[in-house]
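K.L.:
please find the sequence and the predicted model below.
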Amino acid sequence: MSDEPSARARTATAPGRPGPRRGGSRGRGGHAGRGPHRSGVRRLRRLVIGLTAAALVATSGAAAVPPAVPAWASPGLIGGGGSPYTGAPLPPHEALGASYLPNSSAVRLRDGRVRLIPPGGNAPVTVAADDPRVDAAVRADRAWLASGTVPTGGLGDRYTAMASRALLDLRLLTRPNGASQASWYGLWRYSWPRDSAFTAAAFAVSGHPAEARSILGFMAGVQDADGTWAARYHTDGRPVTDGRDRQLDALGWMLWATWFYQAEAPDAALPDELWTMVRRAADHLALSLDAEGLPPASSDYWERDPRTEEDPRRPTLGVVGPVLAGLRSAAALAGETGAGVEADRWGRAADRLSGALAHQFAPYGYPRSPVRGGRMDTSVTFIAPPFAPVDAGVTAAISHAFAEQALPNGGVLPGEEWPGNKEVAWTPEVALFGLAAAASGRTETALDRLDWLQRHRTSLGVLPEKVGPDGHQAGVAPLGWTASMVVLSLAALEEPLPIPPG
């Protein structure tokens, strides 16, 4: 996570700063760290203004290009409804008065014309509202939504538009080969195992198993023989070689997502390639535990060098939580498929790690690093539902973490004493707190988080990565990680989500 728009590409870190990468912290907290501060914006403007101008001319003719508008400021993607589901950003200067046609990715512009991407195309066109391509695109999008379900939280239309938009955006960010992009712009235009796991879960819970299966299949195909993944991938499956280390939490998230997918489709046999993926990742994690029952220190969703943590010798909670959920998920999958030996091996590893969590983190209130007075961060939600059973101590720690990370605009920072921009809120973090509340039965808290996310969508109704102190979009939109957690949260309010057995 970094406080600059180019954080995903950084490889050098300073003590106390989120390391190379996307915000990952999408800092995306990991994801949390891409906040634009003044110097970052100036650098970004110099880099992208030419590209922005070219994009605006390509999609809008010779319209005047407003100066110094960063390309990521687009309020959302234009789509079509046909396969492949290609998205292109709506230029920011055309957003005023524009809106999506309901339940579609076609955009009605201020002058009444409609912009969309024709089926099979990869560039937007602007057509009259009565052009037959408009009706075809809208019908295709609505048919896809209707083929599954749009989670509403059981609250009528209160969140229907946000949920529908989130699902359509997730589809636009997913390539035909199953590569799920974090977002559409620059350094976000890659596939992270972490984000992909949540997108697969969102597709599974909303009744789109083919899309979920495609994402898991892509990740199975790019997994290394030792069970690990690169930090991120090009959409053609090539690892991005930018120097960032492999991140151990990715294994846990992929194991959890595969189990979740199977739990949502219990009558379907687990494909051989997914079983191979599970076995490799679970064996790697089980063998990685030390004498205390902990995995090695590793980058987590903050994507920074573990040597900068408060306790550089031990993994952060951002690693321990996903690894525990992953081992429990793998053991459950093995038990369901009759692989008793693997179920026992991975189950014993999960028990050891659970004991280490209770011994190393619980006494200090579940901080990011297991030290007295350790700083809190959003990863405390990784040891709560839907990733682990309800625990009163964890619930209290979640409330404490939210309070410590809260901002005047109602959002949260990625973590306590966040070294980046301390005025910019991160939507994935708010969504994680919301998901934990929804999956734990704390409905009012979940609704508070969802209401905040709903109020801070872009002018097109899209969920951005970040929100500035003025309440406006401060990062790329859409962000797939946030969109997927909104879908999962609303589904959890309707019916309890499956939790890996502890």
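P.N.:
Yes, it's here.
K.L.:
every contact and neighbour count from this point should use C-alpha atoms.
P.N.:
OK.
K.L.:
which parts of the stretch 1-150 of the chain are strands?
P.N.:
If you assign secondary structure with DSSP state E, counting those that start in this stretch, the strands in the stretch 1-150 of the chain sit at 24-26, 30-32, 77-78, 88-89, 99-100, 107-108, 114-116, 125-127.
K.L.:
same for the last one, what does it pack against?
P.N.:
Other helices and strands packing on strand 125-127, by 3 or more C-alpha pairs under 8 Å, 6 or more residues apart in numbering; DSSP states H and E, are strand 114-116.
K.L.:
hold the first one in mind and look at this next one:
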Amino acid sequence: MSGRPLPVVCGTVLVAALIAVGLLTTPQTRADNVSLYHEGIGLTAAGALATIPTGETPRYLAGTRVLAPDPGANEDAIAAAEHLAEETRTWLAAGTLPGAGTPFADLGHDALLDLHALLRGGGGAIAGASTAWRYVWPRDAAFIAAALSATSHHHDAFEILDYLQAVQAPDGSFHARYTVAEQLPPDDRGTQTDGTGWGLWALAQATDTVGTDRERDALLTRFAPLIERSTTFLLAQVSDRSPLPAPSSDYWEHRETQVTLGTAAPVLAGLEAAARLHDLRGDTGNATRSTAAAEALREAITERFGTFGYGRYPGRSLQDAAASFVLPPFVAEPLPGAATAWRASIETMTRPGGGLAPGAAWPETQYSWTPQTALYAWTAASLGDRTRAIEMLDWLDNHRTTTGAIPEKVGPDGAPAAVAPLAWTCALVLLTLVALEQNP
């Protein structure tokens, strides 16, 4: 037994606890200097994905992201480019254009063109055209699938879900990201729990957009493995002594030692989606189990996060953009107090350039992140707060690159920064425009 007096031990423990709380609740002060990697993207006549160097203005064939051939190009190259451009125009015409007839028509058009070019040139739902972004993140892919299904590009949406079904592990888990061709994780980042929740959520979103019962039933059959494996995995996450999932990296992509709202909320969204999908399949057993698990998790999130304002971690912690995930359109009903906490979080995450950071505790203090800003725009539109949604869309619209691409970040001076376009933001912008049309 130690000879140190007990009061000193208690004081040491208390100081350590306060330091630990401080790490969770005190914002960091790092200031980065991030340049714009490129102005945007284009497709060559051969269908390859190309990046546009910063400061250059590309020539696109009308209404597309296909690069116009050089003046000295041969007839075959010119014909190939025209064929690819016509293929793009046909693709656009086959779906809907969110924001048509509004000041955001061009924003929606460019977001769709960029998503199409990334899919066509990247071979799959890659996050962006820069080397470090040419991977498929299950989270980003899920949102892209949701956006494409919402704009009636069902074939592309289902192909993305096919990819997720193919790379999913037998236990229902996903790694943080995957290579396109080999369908393998490129590094040892490990599994990330939220991917399973987002995959099921996206499938439920896609199912809601198909036109007939026959199409819906075919979709449920096609994705039966994804539904069954994901349900098993999500139920296991909340079946231990604690109804909250185990710690996991989330969209921050940081290693975590305790569960975050960015993990717990997507698991809830996935369980609610599982209940709906199993109900449509006539599987009352799994529907009932998923509903019960979702209800228990909803109560646990409300108690452990909601009591303290839905911060990033259980208990008292700074607010996080995952506050959106406990509101529609991610869950059927807002969690108690979530809308109030979500509104309060906006000021805490606003950056000098006008957009939002991933959270109030995000370590870098200067750069706005477009995916979180677009995420909040979609949430606002879904809650009927048109004014806020339009303000955020207007900010995104006014901070695009010269090609119309939405960058990942915006600097304190308002300049676009990092990769452009970012597929996740494109998807969220499209989903916001659809929500505004559906909730006039």
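P.N.:
That came through fine. Just so it is clear, the structure is predicted and the values come from calculations on it, not from any experiment.
K.L.:
sorry, back to before: in CSV, list the strands of the stretch 1-150 of structure 1 along with distance to residue 18 of structure 1 and mean neighbour count.
P.N.:
Below are the strands of the stretch 1-150 of structure 1 laid out as CSV (distance: least, C-alpha to C-alpha, whole Å; neighbours: other C-alpha atoms under 10 Å):
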stretch, distance to residue 18 of structure 1, mean neighbour count
strand 24-26, 7, 33
strand 30-32, 7, 33
strand 77-78, 29, 25
strand 88-89, 28, 22
strand 99-100, 36, 20
strand 107-108, 37, 24
strand 114-116, 38, 26
strand 125-127, 40, 17
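K.L.:
closest to residue 463 of structure 1 out of these?
P.N.:
Using C-alpha to C-alpha as the criterion, the shortest distance between residue 463 of structure 1 and the strands of the stretch 1-150 of structure 1 is 11.2 Å, found for strand 77-78.
K.L.:
structure 2: matching residues for that closest one?
P.N.:
The counterpart of strand 77-78 of structure 1 in structure 2, using TM-score structural alignment, spans residues 41-42.
K.L.:
and if you look at stretch 247-256 of structure 1?
P.N.:
With the alignment judged by TM-score structural alignment, the segment of structure 2 matched to stretch 247-256 of structure 1 spans residues 192-201.
K.L.:
gap between that stretch and the chain center?
P.N.:
How far stretch 192-201 of structure 2 lies from its chain's middle: 11 Å, per C-alpha atoms, centre = their mean, to the nearest Å.
K.L.:
count the neighbours of the aligned residue in structure 2 for residue 431 of structure 1 for me.
P.N.:
In the superposition onto structure 2, residue 431 of structure 1 corresponds to residue 374 when matched by TM-score structural alignment. The burial count assigned to residue 374 of structure 2 is 27, neighbours taken as other C-alpha atoms under 10 Å.
K.L.:
of the strands of the stretch 1-150 of structure 1, which is nearest residue 402 of structure 1?
P.N.:
strand 30-32 (14.5 Å).
K.L.:
could the strands of the stretch 1-150 of structure 1 go into a markdown table alongside distance to residue 402 of structure 1?
P.N.:
As requested, the strands of the stretch 1-150 of structure 1 are arranged in a markdown table below (distance: least, C-alpha to C-alpha, whole Å):
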| stretch | distance to residue 402 of structure 1 |
| --- | --- |
| strand 24-26 | 15 |
| strand 30-32 | 14 |
| strand 77-78 | 31 |
| strand 88-89 | 33 |
| strand 99-100 | 33 |
| strand 107-108 | 36 |
| strand 114-116 | 40 |
| strand 125-127 | 44 |
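K.L.:
you'd agree the match of residue 431 of structure 1 is in a helix?
P.N.:
Yes - the assignment for residue 374 of structure 2, made by DSSP: H, G, I helix; E, B strand; the rest coil, places it in a helix.
K.L.:
mind listing what it touches?
P.N.:
Listed by C-alpha atoms under 8 Å, 6 or more residues apart in numbering, the contact set of residue 374 of structure 2 reads 392, 393, 396, 425, 428, 429, 432.
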